[in-house]
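[1] Sequence first, then the predicted structure, then my questions.
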Amino acid sequence: MEHEFRITRTSREICDRFFDDYSLEQLNKVPTGFNNNLIWNIGHIIVSQQILVYNGSGLLPMVREELMGKYMRGTKPEFDLTQKEVDEIRSLLFSPVERTEQDYYKNIFTEYTERKTQLGFTLSTVEDAIAFNNYHEGIHFGMMMSLRKFL
């Protein structure tokens, strides 16, 4: 599992660079032909990891319920975020991943409710969820790479 956690940390480091490379306006911009923006994708990967790993294990996520509602699957940006809101999202890039790794090695994930993802993957264990999360983050990173070309 160390390899999976290393992949997640690297993914988050790449996402973190977007905060330095793009302005608040660019992070919020929804280009023509897209239904989301850079900051929504970052918020979405944070929330999705919590849903996949913690909710799937019957545990409470570390992310506020309000954020869960704004960035879960099926949502889209409803308004531009303030710098304070962007800073909050940035602050959540690493701490939930670090906590997940700690919790994993403390063996707190004792059960997992099997589910099939929208893409057709069956997740039967927390290990499946962690691995799938890396794949999911890769998809959204690809979307972010496309979005940035239109900023």
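    Noted; the coordinates are in hand. Numbers count the residues shown, from 1 in each chain.
[2] Only C-alpha atoms from now on, for both contacts and neighbour counts.
    Will do.
[3] For the chain, which segments count as helices?
    With helices called from DSSP state H, the chain shows them at 2-21, 24-28, 38-53, 65-71, 83-91, 95-105, 126-148.
[4] One more to weigh against that first structure:
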Amino acid sequence: MSNSTFQFQTLDLARDFLEHYVKNVSESEARVIPKGFNNSILWNIGHIVTFTEKEIFGDTNREMKVPDSYMEMFLRGTKPADWIAEPPTLQTLLAQLAEQVSRIKETFHNRLDEKLSTQRSSPTAEKPATVGELLVLLCFHWGLHVSAVNSINRIIQNAKNSNEERS
């Protein structure tokens, strides 16, 4: 298996986990911010879409295909409490995520060695210098937010089940 196949399969796996965790989440549940959390399921998915778009397409000087409003709603340091505009729906974000993964594969399937146009910060000592290296970090980043989505969803579902048991 080539590195590109592995990296793209890992991206698919992260998306599949995310879709599994939210398959029964309602629009209103996606907006819940449980105690102890700063953000919702909707914010985490919007953050994945926006951050990935900015990093992989913006930093390789390609057209970004998310609305400008996403930058104000979903990048690091933002939170739903500060939103002025109406956010996209959960289904819109999931559709954009699926389309984004397809574009990443189509655009970069033979370009993993392409140099990035800017140096970026990284949680590792080494900074990603190529698209392939960036994809590895993006998969890690997705995993963090997929885990947050799963945790938030479990809290919501447990609260819902507790309320049903009391009824």
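    Great, that's in hand. Because the structure is a prediction, the values reported are computed rather than measured.
[5] before we move on, back to that, need the winner for burial among the helices of structure 1.
    Most buried of the helices of structure 1, by mean neighbour count (mean count of other C-alpha atoms under 10 Å): helix 38-53, with a mean of 24.
[6] And D68 of structure 2? What does it align with in structure 1?
    In structure 1, the residue matched to D68 of structure 2 (TM-score structural alignment) is E65.
[7] residues contacting the residue nearest to the spatial centre of structure 1?
    For structure 1, I45 is the residue whose C-alpha lies nearest the centre (C-alpha atoms, centre = their mean; 1.3 Å). Residues in contact with I45 of structure 1 (C-alpha atoms under 8 Å, 6 or more residues apart in numbering) are H136, E137, H140.
[8] Could you list the residues in contact with stretch 32-40 of structure 1?
    26-31, 71, 76-77, 86, 144, 147-148.
[9] Name the nearest of the contacts of I45 of structure 1 relative to T10 of structure 1.
    Distance to T10 of structure 1 across the contacts of I45 of structure 1 (C-alpha to C-alpha) is lowest for E137, with 10.7 Å.
[10] Give the full set of residues in contact with the counterpart of that closest one in structure 2.
    Residue pairing (TM-score structural alignment): E137 of structure 1 is matched to W142 of structure 2. Applying C-alpha under 8 Å, 6+ apart, we find W142 of structure 2 in contact with A14, I48.
[11] now E86 of structure 2
    Contact partners of E86 of structure 2, counting by C-alpha under 8 Å, 6+ apart, are absent.
[12] Quickly note the distance from it to K54 of structure 2.
    21 Å (C-alpha to C-alpha, to the nearest Å).
[13] Count the residues that sit near the counterpart of S40 of structure 2 in structure 1.
    Matched to structure 1 by TM-score structural alignment, S40 of structure 2 sits across from N37. For N37 of structure 1, the count of nearby residues is 22 (other C-alpha atoms under 10 Å).
[14] ok, now how distant is the residue nearest to N37 of structure 1 when sequence neighbours are not counted from L151 of structure 1?
    Once flanking residues are discounted, N37 of structure 1 sits nearest to V30: 4.8 Å by C-alpha to C-alpha, 6 or more residues apart in numbering. Computed as C-alpha to C-alpha, the V30 of structure 1 to L151 of structure 1 distance reads 9 Å.
[15] Who has more neighbours out of the two?
    Per other C-alpha under 10 Å, whichever of V30 of structure 1 and L151 has more neighbours is V30, with 21 against 15.
[16] Return the distance of that one relative to N133 of structure 1.
    Counting by C-alpha to C-alpha, the gap from V30 of structure 1 to N133 of structure 1 is 24 Å.
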